[in-house]
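Peer 1: how would this look folded up:
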Amino acid sequence: MVRERNSLFSFRCLSFIIFILSIFSVSLFLSCGHCWGQCYYSPYQILEKKPNQPTIDDLRSYPFAWNHLTFSSSDAPPKLLKIALFVKKWPQRSRAGGLERHALTLHLALAKRGHHLHIFTTNSSSLPNHDPLMTNLHFHLSKPTPAGYLDQASVWEQFQAQNSSGKPFDVVHTESIGLRYTRSRYVANLAVTWHGIAYETIHSDIIQELLRSPQEPPPKALTERAMKVVEEVRFFPNYAHHVATSIHAGDILKRVYMIPEERVHIILNGVDQEVFKPDIFKAREFKQRHGIPEDSKPLVIGLAGRLVKDKGHPLMFEALKQMIAENSTFQESRMRMMILVAGDGPWAARYRDLGSNSVNIKVLGPLEQDELACFYNAIDIFLNPTLRAQGLDHTLLEAMLCGKPVMATRLASIMGSVIVGTEMGYTFSPTVSSLKKAIYEVVDSGRAVLEKKGQVARQRGLQLFTANKMVAAYERLFLCLSSRNNGDDFCRYTY
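Peer 2: Modelled structure (predicted):
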C-alpha cells in the first residue's frame, strides 16, 4: 500500500512537471506566432517595431517599450509632482541589488528634476549618499517585519498622514510588492514595477532542476511555483497600473495574467550613462593595477555580480573546469584568454582555487560603481551565465554602454530586449556543453570581431538602456497618470 502511494505521488509530481513544461511550450509558440521565422533572434522582435503613426492619442495603450519614444529630460518638467515610493530597502550605491539600484537611480533623478519624493522604506536601510540640500527628498522609516519586508499597517498609516497633509500624492509608485495588494487596491493613481514574476521564475526552476546533482535533495519549488502564478494572477489586478522592465514580462502580464493592455506599460531598465561609458585610459589603469597584460594576449572575459547559484556560477565553474581538463585545445588557448571575476559570494573561493591550476582566472571581489565601470572597460566581452529568467540584469546594460559585446543565457527577457541579434553578442543554452561552445567561439572570433560587436551593443544601449531614457519615460507615465481627471494632456504624444 505504501509503495502504491509513493508510486501515485511520483506519478502526480511527474505529471505536474510535464504540465508546467507544456505551458511553457505553448507559451513560446504563441509568443512567436506569425513571426516564427524570426524567433532565432527573439520571440518578441515584433514588439520592438515602432508604429509609423505621427501621434499617440493615449500613451496608456502604447504596446511597445516607452524607451523607444523621445521625451525631453533636459527641460524643466511641465509640472512638479508629489510622488510616493514604497520600497523594501533603500541601499547604499555600492551594495544595491537590481530592484534597489532601479529605485535609487530612478527616484534620485526624479528628485533632481524637482519632483517631491516621499520614500516609505524600512529603518534597517542605510540612508543614501545624496545632496543634503535636496530638500524635496523625504524618508519615512518604519520597523521591518521579521522577514525584512515593509510593515503594511505602519507604512499605510504614514502614507495616509502624508496624503492628507497639504497636497495629496499625484502618483504612487511601488517597487514590486513594497505596497501589498491588500492596500494597493485603494489607490487609483498607482503604478507597480515588476522586476520578476512567478511565471518567469518557473523557467529558472526547471533549469536548476535539470542541473541538480543526484546528491542534492529535490526542491519543492517547481511544484509550488504554479500555485504562486495562480495567486499572482488573482491579486495583480489590485494594482491600477503595471510597469514591466522587459518586453517578455509585458507580454506575460497581458497574455497570461490577463491584465488589460491599457494598464500594462513597458519601460526597460536604464543605467547611468555618465558612469558607464567607454574610457581607454581607465581601462589601461585598471589593467595595470590588476596585472592584466596590455598586449594582444590574452582575450579578457569578464563576469560580475553576486557569485551565487542562481546567477549561474556553478554552470560557469563546471564549464571552465572541463575546458581545463578535457583536451589540449584549451591548454593551448588559455594563454589567449583570461577570466576576470568581479563580485563576491560562495563561488569566489572556487574560482580562486581553479585559478591556482595555472589557468588565467582573477577574482577581484566586489567593486564600487566607478571601479566597476573601469572593469567593463578593461575586458573584451562580458559574460552573464544567469539562471534567473526574470527581469533585466543591470550588468548586461552597464557593459553594453561601456561598448562591450555581451554573452548571456538564452532566456526570454534577455533575448527579447537585450541580445536581440548576433551582431551585438552571443547566447547559449543553460548547459555546460552550450556554454563551452560559446566560449570557444568567442576566443576563436578574436578581438577585432568583438570590438565591432561592442560598437553595436553600445548603440543599442544608448538607444534604450540609459538612465535618461528610463527616467524620462517614468516621468511621462507619472505625469500621464496624474492628469487623468484634471484636463492635462500628458497622455497624448506627438512624434
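Peer 1: contacts and neighbour counts: CA atoms only from here.
Peer 2: OK.
Peer 1: what helix or strand is residue 121 on?
Peer 2: Assigned by DSSP states H and E, residue 121 falls within strand 116-122.
Peer 1: now the element after that strand, going C-ward?
Peer 2: strand 137-142.
Peer 1: that next one packs against which elements?
Peer 2: strand 116-122, helix 152-164 (3 or more CA pairs under 8 Å, 6 or more residues apart in numbering; DSSP states H and E).
Peer 1: repeat that for 7 Å
Peer 2: The criterion is 3 or more CA pairs under 7 Å, 6 or more residues apart in numbering; DSSP states H and E, and the helices and strands that strand 137-142 contacts are strand 116-122.
Peer 1: who's in contact with the strand it packs on?
Peer 2: 81-90, 111, 136-144, 150, 155 (CA atoms under 7 Å, 6 or more residues apart in numbering).
Peer 1: just to revisit the earlier point, and the strand holding residue 121 with strand 137-142, angle?
Peer 2: Angle of strand 116-122 versus strand 137-142, following axes from the mean of the first three to the mean of the last three CA atoms, to 10 degrees, is 20 degrees.
Peer 1: and strand 116-122, how far out from the chain's middle?
Peer 2: A distance of 22 Å separates the centroid of the chain from that of strand 116-122, by CA atoms, centre = their mean, to the nearest Å.
Peer 1: now it against helix 152-164, angle please.
Peer 2: Counting by the same axes, to 10 degrees, strand 116-122 lies at 170 degrees to helix 152-164.
Peer 1: could you also give me the structure for this second sequence? I'd like to compare it with the first:
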Amino acid sequence: MARDQLIAFNIRCFCLILLLLSSLYYISFVFWSHCSRPCNSPNHIMLPKQSLPIHLFYFSSAWNHLSFSSKPPQKLLKIALFVKKWPHRNLAGGLERHALTLHLDLAKRGHELHIFTTNSANSSFPRYPHVNMNFHLSKPTAAGYLDQAVVWKQFQSQNSTGRPFDVVHTESVGLLHTRAQHLTNLAVSWHGIAYETIHSDIIQELVRSPEEPRAYALTERSIKVVEEVKFFPRYAHHVATSDHAGDILKRIYMIPDERVHIILNGVNEEIFKPDFGSGKEFRRKIGIPESGVLVLGMAGRLVKDKGHPIMFEALKQIFMEERTFQRRVFILVAGDGPWGSRYKDLWPNVLVLGPLEQAQLARFYNALDIFVNPTLRAQGLDHTLLEAMLSGKPVMATRFASITGSVIVGSEVGYTFSPTVVSLRNALYRVWGDRSGTLEKKGQVARERGLTLFTASKMAAAYERLFLCISSDREIGARREDYCRYPLPSD
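Peer 2: Coordinates of the predicted model:
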C-alpha cells in the first residue's frame, strides 16, 4: 500500500514538473509569436542610440545585424573545432553543413583550423585546398560519437605544439562538458536543445495516427531538460542559432546574458542565388510546362519529424477537392527518406527527385515559385529556408517561434501555418490563390532579408569577431585591439 502511494506521489510530482515546463514554453512561444512582427522589421533592427561603443558580450540581438569588416583581421587565430561528423557530399544534416560552411570561410580568411572529428571506414575523407585546415581523425564510438578520451589527447598535443589555441569551438556536445568546463576560451554552438524539443514531441503526439504506437519521449525529454540546465553553464560561451533559442538559454537555462550570443545560420551566397535560366532548364528536364503552373518545392530528410505526414495528408485532401489544383500545381520533393516512396504514389504531379548535390539544389530552388518547409521540429534554424530565400523565393513554414522570430518575420517574406493538416491545407490554398506577381514580390523581400542576415560571409564574420573577442578578452597587459567593442575606431 505504501509503495503504491509513493508511486502515485512520484507520478503527480512528475506531471506537475511537466506542466510547469510546458507552461513556460507556451509563454515563451506566445512572446516570440507576438513579437515577431512588431518587434522585428524585415531587414534590420534599431541599434541603441549611444556615443560609446557597444560591448559585444552584452549585445542582445543577433550579431548578423551588425556590420563587420570583410577584410581579414590583423590577428589570425589558431582555432580548435570539435564536431561529431564531417559532412561528405550531400549526406549531411544542418549541424554538419554549418560546421563545413563556417570553417571553410574562416580558413579562407587565413585562420589556422584544427578539426577534431570522426572518420568513417566506409568512405574516403574529403580533401580541401586550404593548407591551414588540419584534420585530426579518430574512430567513432559504437554510438557514432567522438571518442572523448582520444580527441582530448589529440587536442592537448596540438595545444602544446607551437602556440596554444586562441579559441575552442564545439558544435553542440562535440566536446562534452566534462572536458570543456576548464576551457575559458570555448564557445559552443547549439543547433537544438531539449527544451525546444518538448514542443516538437507534443506536436508529433498530436499528429500521431491511431495505428501508430504512443511515444513516451516526453518523460525522458523533461529529465534531459533538467540535465541540460545543470551542465550547460560549464561551457564558457554559448552561441544560439536563432533568436528564440537565445532567449531560452538566458531565461530558462539561466545562463548569464554576457555568455549567450545569437549568430544566425548562414549559407553560401555564391551558390544560392537567383538564376532564372537554370531554373527554367531544371523545369524542362523534369517535364514541367513552362507557363500556367505553380511549382512548390520541399527539400531535406523525408521523415516524420520534418512534417511530411501532415504535408502528405494536406496535399491528398486538396487533390481530391480541386481538379484545377491537380492539373496546374506541381510539387518537387528533393531528399531521401521513407516518405519519398509515399509521395511517388500520391499523384503524378508530385515528383520525387532524391537527394541533390549543392549545385543541383541551387537549380532546384530556382525552378520553384515557393519553397515549403512543414517541419514539426521546433528547434534550430533550417538551412533549406535560408537557401530558398537567397535564391529569391518566398518561403512557407511552420509557425514555430524560432522561424517567426528570425526568418519569416512578416507576410512580406512568405507564409506560416500551425502544425496541423487543416492549417497547412489553408495555407496552400492561400498560396494557390495569390498571383505570380505577389509571390515574386515576396521572393524579392525574402532575398533582401537573406542577404542582410543569412549569408555564409555574414555568419563567418560574426563568428570571427566573437572568437577574436574571446581571445582578446583573455590577453592581459600587452597593447591590443579591443575586439569586444563595436564599432572599433578603424571600422
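Peer 1: of the contacts of strand 116-122 of the first structure, buried ones?
Peer 2: 81-90, 111, 137, 140-142, 144, 150, 155 (16 or more other CA atoms under 10 Å).
Peer 1: among these, which are in strands?
Peer 2: Members of these lying in strands (criterion: DSSP state E): 82-86, 137, 140-142.
Peer 1: returning to that earlier point: how about the strand holding residue 121 of the first structure, aligned to which bit of the second structure?
Peer 2: Per the alignment by TM-score structural alignment, strand 116-122 of the first structure matches residues 112-118 in the second structure.
Peer 1: how big is the offset of the matching stretch relative to the first structure?
Peer 2: Comparing stretch 112-118 of the second structure with its match in the first structure after superposition yields a mean distance of 0.5 Å (mean CA distance after the TM-score superposition for the first structure).
Peer 1: ditto for stretch 312-319 of the second structure
Peer 2: Looks like 1.2 Å for stretch 312-319 of the second structure (mean CA distance after the TM-score superposition for the first structure).
Peer 1: okay, that stretch sits on what stretch of the first structure?
Peer 2: With TM-score structural alignment as the criterion, stretch 312-319 of the second structure aligns to 317-324.
Peer 1: how about the matching stretch: buried residues?
Peer 2: 317-321, 323-324.
Peer 1: same check, this time on stretch 5-25 of the second structure
Peer 2: 18, 21-22, 24-25.
Peer 1: dump the residues you listed to CSV, plus distance to residue 270 of the second structure.
Peer 2: As requested, the buried residues of stretch 5-25 of the second structure are exported to CSV (distance: CA to CA, whole Å):
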residue, distance to residue 270 of the second structure
18, 45
21, 42
22, 41
24, 41
25, 38
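Peer 1: now flag whichever of the residues you listed is closest to residue 229 of the second structure.
Peer 2: Checking the buried residues of stretch 5-25 of the second structure against residue 229 of the second structure with CA to CA, the nearest one is residue 21 at 12.3 Å.
Peer 1: tell me which element that closest one falls in.
Peer 2: Per DSSP H and E: helix 2-35 holds residue 21 of the second structure.
Peer 1: what helices or strands is that helix leaning on?
Peer 2: Using 3+ CA pairs under 7 Å, 6+ apart, helix 2-35 of the second structure is in contact with helix 401-406.
Peer 1: so the helix it packs on corresponds to what in the first structure?
Peer 2: Residue span in the first structure matched to helix 401-406 of the second structure, by TM-score structural alignment: 412-417.
Peer 1: stretch 211-223 of the second structure now?
Peer 2: Counting by TM-score structural alignment, stretch 211-223 of the second structure corresponds to 215-227 in the first structure.
Peer 1: now the matching stretch: buried residues?
Peer 2: In stretch 215-227 of the first structure, counting by 16+ other CA under 10 Å, buried: 222-223, 225-226.
Peer 1: ditto for stretch 450-469 of the second structure
Peer 2: 450-469.
Peer 1: for residue 408 of the first structure, see how far away the residue nearest the centre of the first structure is.
Peer 2: The structure's the first structure has its C-alpha centroid closest to residue 392; by CA atoms, centre = their mean the separation is 2.2 Å. Separation of residue 392 of the first structure from residue 408 of the first structure (CA to CA, to the nearest Å): 11 Å.
Peer 1: ok, now residue 386 of the first structure?
Peer 2: With distances taken as CA to CA, residue 386 of the first structure is found 7 Å from residue 408 of the first structure.
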